[in-house]
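**Student:** Give me a model of this one.
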Amino acid sequence: MKFTTSPALCLLLIITEALASPYFIFSPPDSLSQSQSQSSKSKSSSTFGKISHDSSEKSHTSSSKSSSKSKGYMKFPTQKRQISKSSSHESIINSSNSNKAAASSSNGTSDGTDGALSFDMTHQDAAYMLNLTIGSNNQPITLQIDTGSSDLWVINANNSWCSETSQGKGAYSTEKGNSSSGVQSDAENGYSHDCSVYGTFDPNDSDTWRATPGLFSQTYGDNTGANGTWGQDTVTIQGVEIKDVYIAQSDEADENYGVLGIGFRNLEATNSDTATESAFTYDNLPITMKNQGLIYKNTYSIYLDEYSDTDSAILLFGAIDHDKYTGDLGLLPIATNSTDLDIFLNGIYMSDGNSNVTIAIGSAPVVLDTGSSLTALPSDVLEAILDQIGASTSKDKSGSATYTAKCSSLKDQTFTFDFMGYKLIVPVSGFVIDMSGKTCTLGFQSSESIGFDYIFGDTFLSNVYFVADLDDNEIAIALANTGSTTEDLEAITDSIPSATQVPGYSSTQTGSDLILQTGSSTDSAGKGGKSSGAAANVKPSLANSLICSVVLMASLVLLI
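**Tutor:** Modelled structure (predicted):
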């Protein structure tokens, strides 16, 4: 085959390819270069929507909060109810304050300044607890903090299921479930509970107790729950007195501690489909605090710094602590008509530092639930994640699954969670709940048995800082500044300070699930497509250049 190419065409081709080459550099005048540099830097510093644990910039300014730091909010350190762990632990990532280490067993001070009291348990579960007192005689009670429910209920001192020697199953998590009038009694199976560990309440000993009509019944996703009656009394939390708080006192409960639910009013047990009396709502604890002028809005922020050296966990009503997060604070709408803290998730991605994999994309509401110790995902999504991690699955006699992996294999692996265009990059090691030798146990569970597809419990929430605005139905979220020992408080009087709406804030989200992606991967730069495609585009260019070079040389020889 005869091939002819004109010298002029070859010269034009070479110039064109040179200009298109990524190695072709154009140096602008100093003034233009400086202008572009400043513009690029400004865009970089204000780029919103993708942050990682390496980010340390704060999106707030100190001048915006000087006028409101002395009032309008209430901060309560919480305790972490700890699971038993092996005495030998292995650090799986060096010099990173975002990685989980062995949980501390140190006790806090009586005024709660340490904020991290731990209790050794004999089970594989955990709960975040808060100390308070109830009644005119300040009866001490320790309750689990639960964003996934809305009632404050306590164990009655005369609960027939309580005994001084506990033979019970241990702690439980208030995973999502429907209220019902029937609670399966552990006492019927020969179990009892040492209710003195977390305190009981005797309404007869309180001069300020006032019984109110109605029966209380609550059952959680793990088939635990409580039955009882309603009343009102004074609650004192670390020196702050809150009067006329609605309280359910349970004379039938199959565990030894109660719950302080701080969710939406519509989630209250009195408003459930199975309420034994006519359904109604009441002002729960956060709303009562607002009504009594203790906080400006029904807002609170959660900081579950479980695995750093400080082992602190803070519940902050009516304010935000700017020192407890890093990077941009993304503002998301709570799902329309939701009774939970639901925000929309649009994608789950994973990376091992060399390649990126798309696990699932779509649109699904996820519940931010401190009452659930694990992160629950649909089985197909969970299996895809476990395969990517290289984790193993084992089941006990009851069918409960445990997921483990070599700790060393988790070192460079990360998740990217896409919340309506706002991306949070979290290390896989952030989901480790136990380390034994070189084996790490992962804090996931299949959601099929719970009834909610996506519940982001403590294993997710311990990696982030979030602010819930129940008045305006919004959630602000960012990566947690793990190990924080200082505070920068700002009362929330209007919108959440320093929070910026996420890219998809105004979009209509109607999906209910993410679609599993199989074999979907990108290169290490995250550009998508197959890396071999770029190499294929180079070969014709090289061939053209060689041919044209020969033609030009021949033309020069003829001219000479």
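
**Student:** Please count neighbours and contacts with C-alpha atoms only from this point.
**Tutor:** Fine.

**Student:** my read: E490 touches F317, true?
**Tutor:** No: with contact defined as Cα atoms under 8 Å, E490 does not count as touching F317 (10.9 Å).

**Student:** For these two, indicate the residue with more neighbours.
**Tutor:** The neighbour count for E490 versus F317, taken as other Cα atoms under 10 Å, is higher for F317 (27 against 24).

**Student:** Helix, strand or coil: sort out the residue nearest to the more buried one when sequence neighbours are not counted for me.
**Tutor:** Spatial nearest neighbour of F317, chain neighbours left out: Y300 (4.1 Å); criterion: Cα to Cα, 6 or more residues apart in numbering. Classification of Y300 using DSSP: H, G, I helix; E, B strand; the rest coil returns strand.

**Student:** which residues does Y300 contact?
**Tutor:** By Cα atoms under 8 Å, 6 or more residues apart in numbering, the residues touching Y300 are 315-320, 467-469.

**Student:** try it again with 10 Å
**Tutor:** 73-75, 262, 286, 315-320, 466-470, 492 (Cα atoms under 10 Å, 6 or more residues apart in numbering).

**Student:** Check N138 too.
**Tutor:** Per Cα under 10 Å, 6+ apart, neighbours of N138: 132, 201, 205-206, 234-236.

**Student:** can I get the residues you listed in JSON lines with secondary structure and neighbour count?
**Tutor:** Shown next, in JSON lines, are the contacts of N138 (DSSP: H, G, I helix; E, B strand; the rest coil; neighbours: other Cα atoms under 10 Å):
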{"residue": "L132", "secondary structure": "strand", "neighbour count": "19"}
{"residue": "F201", "secondary structure": "strand", "neighbour count": "23"}
{"residue": "D205", "secondary structure": "helix", "neighbour count": "13"}
{"residue": "S206", "secondary structure": "coil", "neighbour count": "17"}
{"residue": "T234", "secondary structure": "strand", "neighbour count": "22"}
{"residue": "V235", "secondary structure": "strand", "neighbour count": "24"}
{"residue": "T236", "secondary structure": "strand", "neighbour count": "19"}
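
**Student:** One more, so I can put them side by side:
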Amino acid sequence: MKNIANLATSSLLASVASAQVVQWDIQRRENPKPRLSKRADNSVEEIITNERMRGGYFASCTVGTPAQELTLQLDTGSSDIWVPASEASICEDSSQGGGCTFGSYDYEKSSTLDVLNNDFQIAYVDGSGSRGDYISETFGIGNIKLQNVTMGLGLDTDIAYGLVGVGYALNEASVSQTRQIYDNLPVVMRNEGHIKSTAYSLWLNDLDASKGNILFGGIDTEKYTGNLIRVNIDQDQRVQNYTSFQVRLTSLEAHSSSGEDALSSSNFPIPVVLDSGTTFSYLPQDIVEQIWTEVGAEYTIVSNDGSGVPLLPCDFGNSGNYFSFGFGGNGGPVIKVGMDELVIPVQGKFTSGQYAGKDACQFGIQNMSSDPFLLGDTFLRSAYVVYDLENNEIAMAPTDFNSTKSNIVAFPSQGAEIPSSTPAPSQGATNSGPNNDPDYSAGRGFQSGGGGSGSSGGSSGDDDSAASLPPALDLTQFIVMGASMGLMLFGGGMFLLF
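**Tutor:** Below is the predicted model of the structure:
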């Protein structure tokens, strides 16, 4: 989701506590009941689910006294907690499997409710939204309870679950409504002494992973490989302050068994927001054309209004090919994203063309017309990312998929540097990317040069399909489609749902 007023995006995770860190573990939902376990460091681990069909990552939390259990979506791209009210019409409608199946909040049953005002209102570019009251309530994560947490109460909402935003306070919905800022979840954790510094690390693990986590107040050195390298977060020039986790993408390369291609863009260095609440990733039109040609993706119309999605055969995910995303110039962090993380099932087949009869999947990188561009879950699963809201820095390293070890290092004090990290040495220099040739053509292509089961029948650099690519999405068209988009596809002539 994308907050219209603040140009923010959405999604969130949840829960473990110790004296200096609070960790929320992520697990693909097998059982609707969360499982808690005591850890050796006296913290508590709570399972968080990867809801592939809804899109996004969800966490079990409690609200109110006595505690009411809800499952909320974790979002680094927004900054508010909000919960659906049990009296909201969408929660009361249980017909055809509807209703708020992830839980809702009954304010009449809580003794700790304090209504602050009726100014809560948040809207998303797909037309959905929520409005109601700002309230102060008890908020539970694992074995810790936070007192007097400000959150929104969705009395009138068309979204059947709430969200937990952990972004900058300046990105709160209240800023656009009343210009008021309040202490949001990461700040409250620091103020109440559960963490030393307003910072957290995110480990989503791979697409099919059973477990991952977000760790407040520390890092886990067993969840990444190589070195953590820091880059600066961009200031929002409109307000001369920090409102989102925007950094600079300075290079992008495609790697296959036939070689590598350095991709070009007139937008380098590309401003990108690292957002766990966006299922796919959205980059400028000029570089996306090259990416789609590399992988053999075909833009397919899926609705009567002419909108569509990039599709490709599902077996292309087995090719072993990958993209390298570079940040902060030479010596900055480089994250490899494999095709297995970018090929998303949509339950359909190609009915004509070069891929006729093959199972169709949606490709995880899509096009957008203007910044801020977004790197969502299709990128973030391959990166271990530390968000430092005190020093306005982000550190990244390649993720260690399915790691079973843990070594948690807490931030020693407020404002301390990210542990075990070094700064990108060249990020102050201008970097226009490794290839700024306007005549660039994906000369090798992932599929034309071999590699994996998808090596035959794909696009090559001589293919002219890029010329027929759609216009880039702009903010008025942008919809965060999520993995559930596959269930909604219809028509298009070339693609047919089962």
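
**Student:** TM-score of the superposition?
**Tutor:** Superposed pair, TM-score by TM-score structural alignment, normalised by the length of structure 2: 0.73. Supporting alignment: 396 aligned residues with a Cα RMSD of 2.8 Å.

**Student:** before we move on, back to that, now, which of the contacts of N138 of structure 1 sits nearest D125 of structure 1?
**Tutor:** L132 (22.4 Å; Cα to Cα).

**Student:** That closest one maps to what in structure 2?
**Tutor:** Matched across to structure 2, L132 of structure 1 falls on C61, judged by TM-score structural alignment.

**Student:** For the aligned partner of S130 of structure 2 in structure 1, which non-adjacent residue is closest in space?
**Tutor:** Mapped onto structure 1 by TM-score structural alignment, S130 of structure 2 lines up with A226. Nearest non-adjacent residue to A226 of structure 1, counting by Cα to Cα, 6+ apart: A253, 4.2 Å away.

**Student:** correct me, but the one you found touches N158?
**Tutor:** No: counting by Cα atoms under 10 Å, A253 of structure 1 stays clear of N158, with 11.1 Å between them.

**Student:** if I line the two up, what does D311 of structure 1 land on in structure 2?
**Tutor:** Using TM-score structural alignment, D311 of structure 1 pairs with S210 in structure 2.

**Student:** Within the helices and strands, which one has the nearest residue to R29 of structure 2 once chain neighbours are set aside?
**Tutor:** Leaving aside its chain neighbours, R29 of structure 2 sits nearest to T49 (4.8 Å; criterion: Cα to Cα, 6+ apart). T49 of structure 2 is part of strand 48-50, with elements assigned from DSSP states H and E.

**Student:** contacts for that strand?
**Tutor:** By Cα under 10 Å, 6+ apart, the residues outside strand 48-50 of structure 2 that reach it are 12-15, 24-32, 34-35, 56-61, 71-74, 204, 207-214.

**Student:** now the strands: where do they sit in the stretch 151-300 of structure 2?
**Tutor:** Assigned by DSSP state E, counting those that start in this stretch, the stretch 151-300 of structure 2 shows strands spanning 163-165, 199-203, 212-216, 218-220, 228-232, 246-256, 259-262, 270-274, 281-284, 298-301.

**Student:** a markdown table for those, including distance to N191 of structure 2?
**Tutor:** Below are these laid out as a markdown table (distance: least, Cα to Cα, whole Å):
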| stretch | distance to N191 of structure 2 |
| --- | --- |
| strand 163-165 | 17 |
| strand 199-203 | 13 |
| strand 212-216 | 13 |
| strand 218-220 | 16 |
| strand 228-232 | 25 |
| strand 246-256 | 25 |
| strand 259-262 | 46 |
| strand 270-274 | 25 |
| strand 281-284 | 34 |
| strand 298-301 | 49 |
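
**Student:** returning to what we had before: look at A253 and N158 of structure 1 and report which has more neighbours.
**Tutor:** A253 (30 against 14).

**Student:** residue in structure 2 matching that one?
**Tutor:** So, by TM-score structural alignment, A253 of structure 1 is matched to T157.

**Student:** ok, now A18 of structure 1?
**Tutor:** Aligned partner of A18 of structure 1 by TM-score structural alignment: none.

**Student:** Equivalent analysis for I295 of structure 1, please.
**Tutor:** So, by TM-score structural alignment, I295 of structure 1 is matched to I195.

**Student:** Might one say that that match is in contact with G217?
**Tutor:** Yes: the pair I195 of structure 2 and G217 passes the contact test of Cα under 10 Å, sitting 4.9 Å apart.

**Student:** Which one's more surrounded, these two?
**Tutor:** G217 (33 against 28).

**Student:** how near is that one to I135 of structure 2?
**Tutor:** 26 Å (Cα to Cα, to the nearest Å).

**Student:** same deal with S110 of structure 2?
**Tutor:** Counting by Cα to Cα, the gap from S110 of structure 2 to I135 of structure 2 is 12 Å.

**Student:** coming back round to it: mutual contacts of I195 and G217 of structure 2, please.
**Tutor:** 18-22, 186, 189, 410-414.

**Student:** List just the nearest of these to D305 of structure 2.
**Tutor:** P186 (41.1 Å).

**Student:** The aligned partner of that closest one in structure 1: what's it in contact with?
**Tutor:** Residue pairing (TM-score structural alignment): P186 of structure 2 is matched to P286 of structure 1. For P286 of structure 1, the contact set (Cα under 10 Å, 6+ apart) comprises 150, 245, 261-265, 294-295, 297-300, 317-318, 470.

**Student:** could you pull out the helices for the stretch 401-550 of structure 1?
**Tutor:** 458-461, 531-559 (DSSP state H, counting those that start in this stretch).
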